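1. Give me a 3D structure for the following:
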Amino acid sequence: MASPRSRPPLAERVEELLSAGGPLPIVAAGDPVLRAGTVRYDGQLGPALLARFVEALRVTMRAAPGVGLAAPQVGVELRIAVVEDPAPVPEEVRVARGRVPLPFRVLVNPSYEPVGTARAAFFEGCLSVPGWQAVVARPAEVRLTGADEQGRPLDEVVTGWPARIVQHETDHLDGTLYLDRAETRSLSSQDAVAERWAQPTPERAARELGFDLP
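-> The predicted structure is shown next:
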């Protein structure tokens, strides 16, 4: 009996993915790669290929547009993500959500843990779940550890909206979607969020849709 055909090595698959050029296709919810978790990055791509892959993630994230993108979202089960948020929001939103600019950065083998017990709940969306948003309560402050694309260690405390982005993208690397943590009664189409729930905080949505906030 023939053995099942194994998948090509990661480097070969990434080379093939990059060969088309331009933004990469984003995997949608329902694809097992988003639920399988990832393997730690340990030089599987080599420095030059890693740099090309990171640049493709950046191009894809900006084109979507989004504020973060994890490798599984383009079908690659490596523990790598990119984040960036210019935070072009009104002052009242900035204050309510702690949404401040987050410069582009690469997270390699990231992990996070809560700092303190404070939690914050806001509408959140995902490039792999297009057209929908839901309220997610997350730790307001986290300790982020890992490395950057040069192998330099990361160990820092992140707060506000950047903390939410870090958690969302790191969750992808563990096979977790934001919907797993969401208040299901808050699930709303993008149009409904724009028309009804565009306030800086989700208090009105909680009241009218019937869910609790921390």
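
2. CA only for contacts and neighbour counts going forward, please
-> OK.

3. Tell me which residues touch the nearest residue to residue 161 once chain neighbours are set aside, please.
-> Closest residue in space to residue 161, ignoring its immediate chain neighbours: residue 99 at 4.7 Å, by C-alpha to C-alpha, 6 or more residues apart in numbering. Contacts for residue 99 (C-alpha atoms under 8 Å, 6 or more residues apart in numbering) come out as 87, 89, 93, 160, 161, 162.

4. Following up with a second sequence; could you model it the same way so I can compare the two?
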Amino acid sequence: MASPSDRAPLAERVEELLAPGGPLPIVAAGDPVLRRGTEPYDGQLAPALLARFVEALRITMHAAPGVGLAAPQVGVPLRIAVVEDPAPVPEEVAVARGRVPQPFRVLVNPVYEPVGTARAAFFEGCLSVPGWQAVVARPASVRLTGADEHGHPLDEVFTGWPARIVQHETDHLDGTLYLDRAELRSLSSNAAVADRWTQPTPATAAEALGFELP
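-> Coordinates of the predicted model:
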């Protein structure tokens, strides 16, 4: 458990962060907070402050817009993330990527492990690396354990695009960016992805840019 002296600076930092109201500033790659990892949440924020922080993460994620946001992306080194995906994509894309709507949920102290050996590779982006996307091969199915914001246990298997989202956000909590796992030959600007690589899978991009898919 964190001592009272350890808790106070984090709570004060969050209070200051929330004071202006509205979406929070998103930290960009290059800030050490994205690389240091996070400390497990064990009550550093009082329940009311935690609820306000979670709501601010939700507002910020929606405003960006994104489908997930981790606490270090707003400068807070706690093992907390939020996810939500309305999955507004064409049917053929949804089928190819296993993308199905996900309700808003809070992940506290999440940890994932692969289920099986299947891997899936798709273009992925990050709110902390604005303007770019790259193909990342990830386990197609993962078991995620942890808790929600109320302390209720979480133990769930995610597949398809939801599995990608929870891996991406949990990686943030370990100081890992998606680029650490990406096929760098696939790195493309958002404009290039929109102009060239909107196919349901990255097979065309792999052939044109010269990288392999699993």
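
5. Let me see the TM-score of these two.
-> With the length set by TM-score structural alignment, normalised by the length of structure 1, the two chains reach a TM-score of 0.96; 209 aligned residues with a C-alpha RMSD of 1.1 Å.

6. thinking again about what came up before, in three-state terms, label the residue nearest to residue 161 of structure 1 for me.
-> For residue 99 of structure 1, the secondary structure call by DSSP: H, G, I helix; E, B strand; the rest coil comes out as coil.

7. likewise residue 7 of structure 1?
-> Classified using three-state DSSP, residue 7 of structure 1 is coil.

8. And for it, the neighbour number?
-> 8 (other C-alpha atoms under 10 Å).

9. one step back: of the contacts of residue 99 of structure 1, closest to residue 33 of structure 1?
-> Checking the contacts of residue 99 of structure 1 against residue 33 of structure 1 by C-alpha to C-alpha gives residue 162 as the nearest, at 25.0 Å.

10. Check which helix or strand the closest one maps to.
-> Counting by DSSP states H and E, the element that carries residue 162 of structure 1 is helix 160-173.

11. try residue 112 of structure 2
-> Short version, using DSSP H and E: residue 112 of structure 2 is in strand 102-114.

12. with structure 1 superposed, average distance for that strand?
-> Its aligned residues in structure 1 lie a mean 0.2 Å from strand 102-114 of structure 2 after superposition (mean C-alpha distance after the TM-score superposition for structure 1).

13. State the distance spanning the first to the last residue of stretch 193-200 of structure 2.
-> Using C-alpha to C-alpha, to the nearest Å, one end of stretch 193-200 of structure 2 lies 12 Å from the other.

14. Can you give the distance of it from its chain's centre?
-> What separates the centre of stretch 193-200 of structure 2 from the centre of its chain is 22 Å, taken as C-alpha atoms, centre = their mean, to the nearest Å.

15. Stretch 181-191 of structure 2 too?
-> 17 Å.

16. Onto which residues of structure 1 does it map?
-> Using TM-score structural alignment, the residues of structure 1 aligned to stretch 181-191 of structure 2 are 181-191.

17. for the matching stretch, which positions count as buried?
-> 182, 183, 186, 187, 188, 190 (16 or more other C-alpha atoms under 10 Å).

18. Quick one: residues contacting the last one.
-> It refers to residue 190 of structure 1. Residue 190 of structure 1 makes contact with 131, 132, 133, according to C-alpha under 8 Å, 6+ apart.

19. nearest spatial neighbour of the residue positioned nearest the centre of structure 1, skipping sequence neighbours?
-> Residue closest to the mean C-alpha point of structure 1, counted by C-alpha atoms, centre = their mean, is residue 169 at 2.7 Å. Of all residues not flanking residue 169 of structure 1 in the chain, residue 70 sits nearest, at 5.8 Å (C-alpha to C-alpha, 6+ apart).

20. Could you check how far the one you found is from residue 177 of structure 1?
-> Distance of residue 70 of structure 1 to residue 177 of structure 1, computed by C-alpha to C-alpha: 11 Å.

21. who has more neighbours, those two?
-> Neighbours per residue (other C-alpha under 10 Å) separate residue 70 of structure 1 from residue 177, with residue 70 holding more: 27 against 21.

22. Hmm, residue 172 and that one touching each other?
-> Yes - here residue 70 of structure 1 reaches residue 172: they are 6.4 Å apart, a contact under C-alpha atoms under 8 Å.

23. Quick one: residues contacting the aligned partner of residue 100 of structure 1 in structure 2.
-> In structure 2, the residue paired with residue 100 of structure 1 according to TM-score structural alignment is residue 100. Each residue near residue 100 of structure 2 by C-alpha under 8 Å, 6+ apart is listed here: 85, 86, 87, 94, 161, 162.

24. try it again with 10 Å
-> Taking C-alpha atoms under 10 Å, 6 or more residues apart in numbering as the contact definition, residue 100 of structure 2 lies against 85, 86, 87, 88, 89, 94, 159, 160, 161, 162.

25. For residue 212 of structure 2, see how far away it is.
-> Distance from residue 100 of structure 2 to residue 212 of structure 2, by C-alpha to C-alpha: 26 Å.

26. Next one: the closest residue to residue 205 of structure 2 other than its chain neighbours from residue 63 of structure 2, what distance?
-> Leaving aside its sequence neighbours, residue 205 of structure 2 sits nearest to residue 197 (C-alpha to C-alpha, 6+ apart; 6.2 Å). Separation of residue 197 of structure 2 from residue 63 of structure 2 (C-alpha to C-alpha): 25 Å.

27. between the two, who's got more neighbours?
-> Ranked by neighbour count (other C-alpha under 10 Å), residue 197 of structure 2 and residue 63 place residue 197 first, with 18 against 12.
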